[in-house]
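Asks: Fold the following.
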Amino acid sequence: MTEIRPAPPSAIPPSPDRIGEGQPDTARETANAGQRLEWLDICRGLTIVLVVLHHVTGAGLDHAPTGGKLYFAVLSVNRFTQLVVPTFLFLSALVFALSPLSRFSWRRYLSSRARQLLWPYVLWTALYLGFQIVTGVGPVAGQRLAAFWNPGLLQGKGYFHLYYLLLALQVALLLPFIRALLVRGREQGRRPLRLGWVALGAAALQLGIYLVNLRVWHLNNVGVLSLWYVLPLVLGTALGASPDRFTALWARRKGWLLAACGVAFALYLPSGFAEVLHRPLNVLAYTAGNWAYTVLAALVLSGVSVELLRYTSPLGEKLRHLLGRLGQLSLQVYLLHPMLLWVLDRLPYPKPAALQVLVIVLYTALGVGLPLAFARLIEGRRLSVWLFGR
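Replies: The predicted structure follows:
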């Protein structure tokens, strides 16, 4: 499948662990913790749908006439879905910040990350290397072991989406240190740092990293570096400094966040178009616009997930349940869907614009639904642990 990938690229990380390891002391605390987890799972579910849509629209651009209305409509959706990396990193940081500080154990933490991140990364790099060999695009005999190691494992290039597991491994090592800086006073009853100052500091640090790369590192594939996502990681950690900090922020500032996100997307979109169309591009403006839009979009999508908890109709409950289960199994969908999309991309593609839109919707539904069905079929079995580390 032809993949349109920006810099930084978009993908989906595996679901973070659930909040805490102990049980709340009261029924009310249990209910509150469950509700917090529910919106987080809903947000992960929404985001995995968007990542599949991102990949489907990336391939759809090959079939739409370049420069036409359909092309720019599909491209706009593709640029919109760039929010997925910051959203999942934001959620991962928030969940980790909410976990009990006093119960943290490096040994237990690293063991769980090795099982849930490192093992799937190694296994699926090997599986997708085999998939490429079978489909005739893999390395030739004699070069396969070297390709598995580098660029496979060392650069995250075993397949177009696997680099994110390499990024997730870096993030897993970085989050305990970010939490130690921003959340360590919580269990002593101290107030968390002011969110505005944290955001300004994170933005300044992010700009500093950009300048270091520009003048010192000269790295092209910066999207695979955890430091390229300081903003969502720091903001997620800061908002996880107290259990209800994000929901309180959303309740007070939802209008401003929605407006700011819309403005940021409108300002970023021309640069997003230029990057895909290989037109002259101000790299700093593109990168800053991408950071601003995607971080704001991560906050908005999280807020939308909180809003979904308010719909108590039977249809609303079914939707929440579906999205929640999808969020819990997002790693499985993430790992499986590229193989399915590769098969779908070999089918005849219609010419009429309306049919192409329907195909994008259908392929997105299949790309989410079939991996989800397989994940649920083997859930709780040894095969699931072997394949997905959970």
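
Asks: C-alpha only now, for contacts and for neighbours.
Replies: Will do.

Asks: Now for residue 256, which secondary structure element holds it?
Replies: Here residue 256, judged by DSSP states H and E, is contained in helix 245-277.

Asks: Pull out the buried positions in that helix.
Replies: The neighbour-count check on helix 245-277 (16 or more other CA atoms under 10 Å) flags 246-247, 250, 254, 257-258, 260-261, 264-265, 267-269, 271-273, 275 as buried.

Asks: Packing partners of it?
Replies: Applying 3 or more CA pairs under 8 Å, 6 or more residues apart in numbering; DSSP states H and E, we find helix 245-277 packed against helix 69-80, helix 283-308.

Asks: Apply 6 Å and report the result again.
Replies: helix 283-308 (3 or more CA pairs under 6 Å, 6 or more residues apart in numbering; DSSP states H and E).

Asks: Now the second one, please; I'll put the structures next to each other:
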Amino acid sequence: MSAVFEKPSLRQRVVPFLQGFDGPLAFAIFLLAMGGLLTMYSVGFDFGNRFADHARNMFLAGMIMFIVAQVPPQRLMSFAIPLYTVGVALLIAVAVFGITKKGARRWINVGIVIQPSEIMKIGMPLMLAWWFQKREGQLRWLDFAVAAVLLALPVGLIMKQPDLGTSLLVLSAGVSVIFFAGLPWKLVVPPVVLGLVALVLIVMFESQICAEGVRWPILHDYQQQRICTLLDPSKDPLGKGFHIIQGMIAIGSGGLLGKGFMQGTQTHLEFIPERTTDFIFAAYAEEFGLMGTAFLIVAFLFLILRGLAIALEAPTLFSRLLAGAVTMIFFTYAFVNMGMVSGILPVVGVPLPFISYGGTAMATLGLGLGILMSIAKSKRLVQT
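Replies: This next block holds a predicted model:
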């Protein structure tokens, strides 16, 4: 009888929690986390406590991922409406009496100073995935119209702050859910074609539309300047074009194998602005070269493909849409950051996942990874 009441061993108690972790996804996270720590040590060893803080942020993100991985997707769905509602309410509060820093009103004091737009990176796909789950089997064009309104409200509020980088991430997450839910191609193709046409016209008539005194509709002046600077950074090499030029110099000077760990001259002579945050990819490419950059890109591709595989194998529509949207957030983070540092996209405030310094962004990444782990675990439970 004593064997019946025998206490389970530590291994027996821990294994059920670890079974929620998807092996291939965990491997991709490990590679990127090690790359992030290595890079931050190099670029941040003479930058205060950046390396120690980055390691702490990674640990906290890992704890968030571990905790969220234990929450079943059905439970996650119950947070959709409250999280979205609170997020939108806080964005409205920011617009009315938020804290302004460097010309942008993005923060609010609720006992502690927070940036509500970060909530919508997860709250937006959660809400739309919940909406389409409720409409499963009876989708009409009106359902897609409602989803578009739900997406436009927070994106518009974030752009008004202004915060182009975060609005782009929230928009990407929302559009991903709408597309994966079955948005007809006839509604997808026209905006894409119009965007390509507009891009060609901007490039062809750059000198006229970027002339002094010309103002574009919708965009703020600084956003227009970033696009014009992207088209020709040499017009203001010591001013608005400095970031792009120095980033491209650092990437090009890395060559095939790079200058070596902690040997980047552009980095350590402080020619690269924001070398521990938005422009850390330039520092990475300078020290590790084309081969190191290829390794980083392959690691991100592996993570993204694994996330999409989890989405395809998810047991419910809500899980599929949410996993797909979270995965596309990682794609947008990596693509936009690498693109802006390489000079093919305008400079926006989007960090490189796991590599760039930043506590709030790291916590959001941990939450997203926890959601993917939770969905992967639910698939295994269904199979068994």
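
Asks: What does the superposition give as a TM-score?
Replies: Superposed pair, TM-score by TM-score structural alignment, normalised by the length of structure 2: 0.32. Supporting alignment: 191 aligned residues with a CA RMSD of 6.2 Å.

Asks: follow-up on the earlier one: quick check: angle from the helix holding residue 256 of structure 1 to helix 69-80?
Replies: Angle of helix 245-277 of structure 1 versus helix 69-80, following axes from the mean of the first three to the mean of the last three CA atoms, to 10 degrees, is 140 degrees.

Asks: Could you look up the SS state of residue 301 of structure 2?
Replies: Recorded secondary structure, residue 301 of structure 2: helix (DSSP: H, G, I helix; E, B strand; the rest coil).

Asks: Quick check: the gap between the residue positioned nearest the centre of structure 2 and residue 87 of structure 2.
Replies: Closest to where the C-alpha atoms of structure 2 average out (CA atoms, centre = their mean) is residue 333, at 3.7 Å. For residue 333 of structure 2, the distance to residue 87 of structure 2 (CA to CA, to the nearest Å) stands at 21 Å.

Asks: Residue 122 of structure 2 now?
Replies: 10 Å.

Asks: Those two - which one has more neighbours?
Replies: When residue 122 of structure 2 and residue 87 are compared for neighbours, residue 122 comes out ahead with 25 against 22, by other CA atoms under 10 Å.

Asks: What strand or helix carries the more buried one?
Replies: helix 117-134.

Asks: now do residue 153 of structure 2
Replies: Taking DSSP H and E as the criterion, residue 153 of structure 2 maps to helix 141-159.

Asks: any idea how far that helix is from the chain center?
Replies: Taking CA atoms, centre = their mean, to the nearest Å, the mean C-alpha location of helix 141-159 of structure 2 is offset from the chain mean by 19 Å.

Asks: ok and the very next helix or strand once past that helix relative to helix 117-134, angle-wise?
Replies: Helices and strands here follow DSSP H and E; after helix 141-159 of structure 2, the next one along the chain is helix 164-180. Between helix 164-180 of structure 2 and helix 117-134, the angle comes out at 10 degrees (the same axes, to 10 degrees).

Asks: what angle separates the helix or strand just after helix 164-180 of structure 2 from helix 164-180?
Replies: Using DSSP H and E, the helix or strand that directly follows helix 164-180 of structure 2 along the chain is helix 185-204. Orientation of helix 185-204 of structure 2 against helix 164-180 (the same axes, to 10 degrees) gives an angle of 150 degrees.

Asks: Now do helix 185-204 of structure 2: distance to the chain's middle.
Replies: 24 Å.

Asks: what helices or strands is whatever helix or strand comes next after that helix leaning on?
Replies: With elements assigned by DSSP H and E, the helix or strand that comes after helix 185-204 of structure 2 is helix 206-209. Helices and strands touching helix 206-209 of structure 2, as assessed by 3+ CA pairs under 6 Å, 6+ apart, are absent.

Asks: Tell me the first helix or strand C-terminal of helix 206-209 of structure 2.
Replies: Using DSSP H and E, the helix or strand that follows helix 206-209 of structure 2 towards the C-terminus is helix 221-231.

Asks: Distance from the chain centre to that next one, please.
Replies: Taking mean C-alpha positions (CA atoms, centre = their mean), helix 221-231 of structure 2 and its chain are 22 Å apart.

Asks: What are the buried residues along it?
Replies: Quick answer for helix 221-231 of structure 2 (16+ other CA under 10 Å): 223-231.

Asks: And those residues, which is closest to residue 303 of structure 2?
Replies: Using CA to CA, residue 230 is the member of these that lies nearest residue 303 of structure 2, at 29.2 Å.

Asks: What distance do you get for that closest one to residue 252 of structure 2?
Replies: From residue 230 of structure 2 to residue 252 of structure 2 the distance is 17 Å (CA to CA).

Asks: One more: residue 329 of structure 2?
Replies: Applying CA to CA to residue 329 of structure 2 and residue 252 of structure 2 gives a distance of 28 Å.

Asks: These two: who's more crowded?
Replies: Comparing residue 329 of structure 2 with residue 252 by other CA under 10 Å, the one with more neighbours is residue 329, at 26 against 17.

Asks: In which helix or strand does the more buried one reside?
Replies: Using DSSP H and E, residue 329 of structure 2 sits in helix 317-342.

Asks: So for that helix, what gets flagged as buried?
Replies: Of all the residues in helix 317-342 of structure 2, those buried under the rule 16+ other CA under 10 Å are 317-338, 340-342.

Asks: With stretch 327-345 of structure 1 instead?
Replies: Within stretch 327-345 of structure 1, the residues that qualify as buried are 327-338, 340-341, 344, counting by 16+ other CA under 10 Å.

Asks: tell me the two of those that are most distant?
Replies: Longest span within the buried residues of stretch 327-345 of structure 1, CA to CA: 328 and 344, 25.3 Å.

Asks: can you tell me how far residue 10 of structure 2 sits from residue 16 of structure 2?
Replies: As judged by CA to CA, residue 10 of structure 2 and residue 16 of structure 2 stand 11 Å apart.

Asks: what do you get for residue 80 of structure 2?
Replies: Distance, residue 80 of structure 2 to residue 16 of structure 2, using CA to CA: 27 Å.

Asks: and these two? which has more neighbours close in?
Replies: More neighbours surround residue 80 than the other of residue 80 of structure 2 and residue 16, with 20 against 11 (other CA under 10 Å).
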